[in-house]
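Trainee: Okay, here's the prediction I keep looking at, along with the sequence it came from:
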Amino acid sequence: MYRKEELPSVYSHPDSSVASSATQVVKNFLSENDSNIVNWQGENDAANPRNFPSWKKTINIACIFYLCLVSPFTSSVVAPAIPDIMADFASTDAYLSAFVLSVYVLGYAFGPLLISPLSEQYGRLPLYHAGNVLFTVCTLACGRANSLGMLAVLRFLAGAGASNVFALAPSSLADLVAKEERGRAMALVGMAYNLGPAISPTAGSYLNAAQGWRWVFYLTGILGGAGTLLSMICMSETYEPVILRRKAAHLRKQTGDKTLRAKSDTGPGANKIKAFREAMVMPFAMLFFSRPIFFTSLLTAVGYGYVYILYTTIPSTFLETYHWAPKKLGLAYLGTAVGNLIGMVGASVMSDSLVKRRALKDDTRPEIRLLPMIFWWPLVSVGLFMYAWTAQHAVHWIAPLIGTTIFGMGAMSAIFFTGTYILDAYPLHSASGMAACSVMRSLIGGLAPLFSHKMYQDLGVGWAFSLLALIALAFAPVPVVFYKFGEKWRGQERYGGRVVSKATA
């Protein structure tokens, strides 16, 4: 937020020399092209999130990291407790048990549709707070659920609240970090996204065995409450249009000049109701009418859906084929966690390095972000094939775990590359772009486990995952196609008479 103490307070001073000085200060805030448009006070304006001190950026990114860890952690921490939950409520329905797990991810699909447009009107911070509170309250309430229906509804609402990090975190990083350094920041947050669901089954299995399934929800609710307090105390607003609007409002009050306004308050978007309606439609417009958004979202959704298919079939593989003890089941998810870590670190280093090298040759196209996927994405198929046939033939348990590690490297690095691409290609509408991506990703991630059990039973682990591997392989040419045609496609996009895609940092 642009604090009052950071603004000049001399505009109403009766002394003419001070008033003259105030006039000059006001000029420093105004755009060179329009004397009524309030802008940053030079490139080094301390209120610009890109110019925040290192300690302030670090605190904001640390809070985002924590929230991004807790939100997906909650999605799968309950997985080892599902049998006990179903037994408690006297149900043996396999589809219902899968739904209790996946309904949280379905909440991810719908939350951003409201969160993203609201954030572009009111800023990131209020939406972080609202989502965090909803997540915390509903997760704690899950621990008191007295029916599967009540549990499912509360899980859905908790997922909708927790989706704020999927909708806002990438955009917050783009607000804070320059394009050339964005890959590493995205990798850090991406690591939190992906480590959460990978390590949570281990915690969930031991906690469920020790305290029962209700304490699984109490623990995650406590973690959510801690995140809510941290964000309220430590996080700052980072969305430039909102900061400038607040700055303009304060200057109007100080100077009495009612013509002063931020750039985002001018033109067709100045009508707040109309702007909100457009912002509500924007994610759908970008998803269905923007080829770059549609295909990157589809690619991400495939990787994300495969993760949850894998998570729902791991218990059958390691309990029935390898005869692991239930409380040790969570360890089977660590292969994916290691793959996530390797994929994120490797992808971030490769991505930022490539962007810097191409910039020296005056090639700043956002599509450069997708080129490393030529190497990384095929690892999805390699890992799935290895998992499929080593598990099918009961090869030593380390073999399928290596397969999940290779799979994790490919799937999660793809999520990273597509996320950074959307941020670079759609800077003004990054929240809507990420919301569009989140909708498709979460719908497939939430629905995939509902049919995976049947596929697993009919085809067996070998052919079921071989089929998924072949489907993934069909997407391998996508990075090359985007590199060749992506810029042209973005240049043809229109929404509400405006060019949606301007690849500016």
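Mentor: Yes, it's here. Numbers count the residues shown, from 1 in each chain.
Trainee: going forward, measure contacts and count neighbours with C-alpha atoms only.
Mentor: Will do.
Trainee: quick one, what contacts the residue nearest the centre of the chain?
Mentor: Per C-alpha atoms, centre = their mean, the C-alpha nearest to the average position across the chain is that of residue 166, at 2.6 Å. Contact analysis of residue 166 by C-alpha atoms under 8 Å, 6 or more residues apart in numbering lists 68, 108, 112, 434, 435, 438.
Trainee: Secondary structure, neighbour count and distance to residue 199 added to these, as TSV?
Mentor: Below are the contacts of residue 166 laid out as TSV (DSSP: H, G, I helix; E, B strand; the rest coil; neighbours: other C-alpha atoms under 10 Å; distance: C-alpha to C-alpha, whole Å):
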residue	secondary structure	neighbour count	distance to residue 199
68	helix	27	13
108	helix	33	20
112	helix	31	25
434	helix	29	25
435	helix	33	25
438	helix	26	22
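Trainee: Comparison target below:
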Amino acid sequence: MASRFHSTVFGQLVRAVSGNKVFRYPDEIDPSLWRKAVPSPSSEGENSDSVTKDAGAQDLTATNPIVDDWEDILLHLQNPHNWSAVWKAAISVQMCILNFGVYIASSIYVPGEQNVMLDFGVSETVATLGLSFFTVGYGLGPMLWSPMSEMPQLGRTAIFFWTLFAFILLQMPTGFAVNMPMFLVFRVLTGFCGSPCLATGGGTIVDMFDPANVSYMICIWSSAGVLGPVFGPLIGGFLAPVKGWRWTIWLFTWLCSCVLITMFFFLPETSAANILYKRAKRLRKATGDSRLKSQSEIDAAHHTLRNDLIVLARAFTLTLSEPIVFLMDLYAGLLYGVLFIWFESFPLVFGDIYGFTVQQQGLAYLGILVGTVITLSGFLLWVRYGIVAKFNKPGFKPEMVLPPTFIGSLALPICLFWYGWSAQKSIHWIMPIIGSGIFTIGVVTLFNSLFNYLGISYPVYAASIFAGSALFRACFAASFPLFAPALFHHLGIGPGNSLLGGIAICFIPIPFVFYKYGGKIRHMSKNARHDL
């Protein structure tokens, strides 16, 4: 267990201050351990003379020996897949709470928009930009942070910690903004800095769990992201009218500060490439042999600046060049756009039509919460008996995780028509709330199946793939609320939701097409896995 602290920010800081005398790796304590990991020289057709190094290592005759042997007992224990269930659970909880905290930062602002309009003297549309700009920021951020986290030299832990640290610091000028331009600039910056967990968090889960159990954890992680926007208006509805919009900023800042402290001590590195890279560095230092390298270093030996830029652009290129990724992300974007447009329609429905107070309007989102709990429970049962039971058996294909999307693709338009046309004074308010609850069938089945499908199909680039998905969701979530007032004021609640429902109907064939032809499309891609 103690070895997990080596790669935490706390552990790395202690090692740096102590000159690597505290929190030493086992191979730093006992040199005989690393000797076992160093490849033996080839004796076939060669005369291998032993040369005594400072550390007693042999002179290796092979060029750039690879030291990535996970079967080595010490390296085996460092493999995130072999960590204890306690550590995996602790890291997963951090990812879920952080995912929740950053997503709630977007929607908790909505109930305070009226206060923003009064404080800064801006229109309703301009006040809505506070939501949209933050969303744009957390959509763009993963496109940079996720590919960086896949670089062996950087890894995931440092990016998680320092971006969250910047996210928290930038909340100060955001919460104390003196005018709207200042507020919007820092909303973009905070969204950008708070974004890594929204995509790279999925990559961290893929790092630790075997493919069968990834399905469970991805569901829980992504559901935490859905609950953030749901709880945001609920909490903000009680907080903003009493304390003002600035207190909505301080609330999630405190939450993320608690996560930051926890991450400082208890978030070790999970990137296998980074673990192997650092081990190779230790072996080079111990042996004095500069040829000892990890596989990633050998692969990057002839990389130019152009190659590095290609890596940084990976999230964009994979999203735009892979048909599976592009269409699935487009579907997820539509879902998030509808969810965020409801942030603007709920006050119109439950405030104007049913006469709810601001606090009561927040409670209306509980329909989505209840629907999420019920649907997620059923979905996890399906994962257990429909995916995990078949995963390690011959004939398993990633497309086998898609059947729940068939139900979700139908539930989305049903929800929009139900919600839109039941929102009338002559119909009890419980009916549109039930309609909003049906939305979660689409969210849970489509989101989780999408994440599982992409994670299984593109395991090497999971973080970049999830980053592209986050960008699509952010673009829709940022733009839909801007035209929501015009949409519902000109068309009305029923016709406006019917328009969205019609768009959702156009997307229904996508999961069916990929269920049938996804395997052929994957095998045409050089980035997707072909062994399933």
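Mentor: In hand now; what should we look at? Here the structure is a predicted model, which means the values were calculated and not measured.
Trainee: Just the TM-score for the two chains, thanks.
Mentor: After superposition, the two chains reach a TM-score (TM-score structural alignment, normalised by the length of the first structure) of 0.91; 488 aligned residues with a C-alpha RMSD of 2.3 Å.
Trainee: Give the equivalent position in the first structure for residue 478 of the second structure.
Mentor: Under the alignment (TM-score structural alignment), residue 478 of the second structure pairs with residue 446 of the first structure.
Trainee: I'd assumed residue 98 was in contact with its match.
Mentor: No. Using C-alpha atoms under 8 Å, residue 446 of the first structure makes no contact with residue 98, being 9.3 Å away.
Trainee: and these two? which has more neighbours close in?
Mentor: residue 446 (25 against 21; other C-alpha atoms under 10 Å).
Trainee: Check the secondary structure at residue 8 of the first structure for me.
Mentor: coil (DSSP: H, G, I helix; E, B strand; the rest coil).
Trainee: What are the boundaries of the strands in the first structure?
Mentor: 37-38, 261-262 (DSSP state E).
Trainee: Relative to residue 471 of the first structure, tell me which of these wins on proximity.
Mentor: strand 261-262 (48.0 Å; C-alpha to C-alpha).
Trainee: Let me see the contact set for the match of residue 478 of the second structure.
Mentor: 102, 103, 104, 105, 106, 305, 308.
Trainee: Go again with 7 Å.
Mentor: 102, 103, 105, 106 (C-alpha atoms under 7 Å, 6 or more residues apart in numbering).
Trainee: which one in the second structure is aligned with the residue nearest to the centre of the first structure?
Mentor: Residue 166 of the first structure maps onto residue 198 in the second structure, by TM-score structural alignment.
Trainee: Distance check, its match against residue 165 of the second structure.
Mentor: 16 Å (C-alpha to C-alpha, to the nearest Å).
Trainee: Going along the chain, name the helices of the stretch 151-300 of the second structure.
Mentor: 157-169, 171-175, 180-193, 196-208, 211-243, 246-266, 272-287, 295-299 (DSSP state H, counting those that start in this stretch).
Trainee: next one: the stretch 401-532 of the second structure
Mentor: According to DSSP H, counting those that start in this stretch, the helices that the stretch 401-532 of the second structure contains are 403-422, 430-457, 462-491, 493-507, 509-523.
Trainee: Which of these sits closest to residue 357 of the second structure?
Mentor: Of these, nearest to residue 357 of the second structure by C-alpha to C-alpha is helix 430-457, at 15.7 Å.
Trainee: In the first structure, what stretch matches the closest one?
Mentor: Using TM-score structural alignment, the partner range for helix 430-457 of the second structure is residues 398-425.
Trainee: coming back round to it: could you dump the contacts of residue 446 of the first structure into JSON lines with neighbour count added?
Mentor: As requested, these are exported to JSON lines (neighbours: other C-alpha atoms under 10 Å):
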{"residue": "102", "neighbour count": "29"}
{"residue": "103", "neighbour count": "27"}
{"residue": "105", "neighbour count": "30"}
{"residue": "106", "neighbour count": "25"}
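Trainee: Give me the subset of those residues that lies in helices.
Mentor: 102, 103, 105, 106 (DSSP state H).
Trainee: Reformat these as a markdown table; add distance to residue 290 of the first structure.
Mentor: Converted to a markdown table, these look like this (distance: C-alpha to C-alpha, whole Å):
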| residue | distance to residue 290 of the first structure |
| --- | --- |
| 102 | 28 |
| 103 | 28 |
| 105 | 24 |
| 106 | 23 |
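Trainee: Tell me the one among these nearest to residue 455 of the first structure.
Mentor: residue 102 (16.7 Å).
Trainee: Quick one: map residue 341 of the second structure onto the first structure.
Mentor: Checking TM-score structural alignment: residue 341 of the second structure goes with residue 309.
Trainee: Which residue, other than its chain neighbours, is closest to its match?
Mentor: residue 449 (5.1 Å; C-alpha to C-alpha, 6 or more residues apart in numbering).
Trainee: need the contact list for the one you found.
Mentor: Here residue 449 of the first structure is in contact with 98, 102, 308, 309, 312 (criterion: C-alpha under 7 Å, 6+ apart).
Trainee: ok, 10 Å please
Mentor: 95, 98-99, 101-102, 305-313, 455 (C-alpha atoms under 10 Å, 6 or more residues apart in numbering).
Trainee: Same question for residue 81 of the second structure.
Mentor: Here residue 81 of the second structure is in contact with 88, 205, 206, 207, 208, 209, 210, 270, 272 (criterion: C-alpha under 10 Å, 6+ apart).
Trainee: ok, now with 8 Å
Mentor: With C-alpha under 8 Å, 6+ apart, residue 81 of the second structure has these contacts: 207, 208, 209, 210.
Trainee: And residue 430 of the first structure, by the same measure?
Mentor: Taking C-alpha under 8 Å, 6+ apart as the test, what residue 430 of the first structure contacts is 171, 422, 423.
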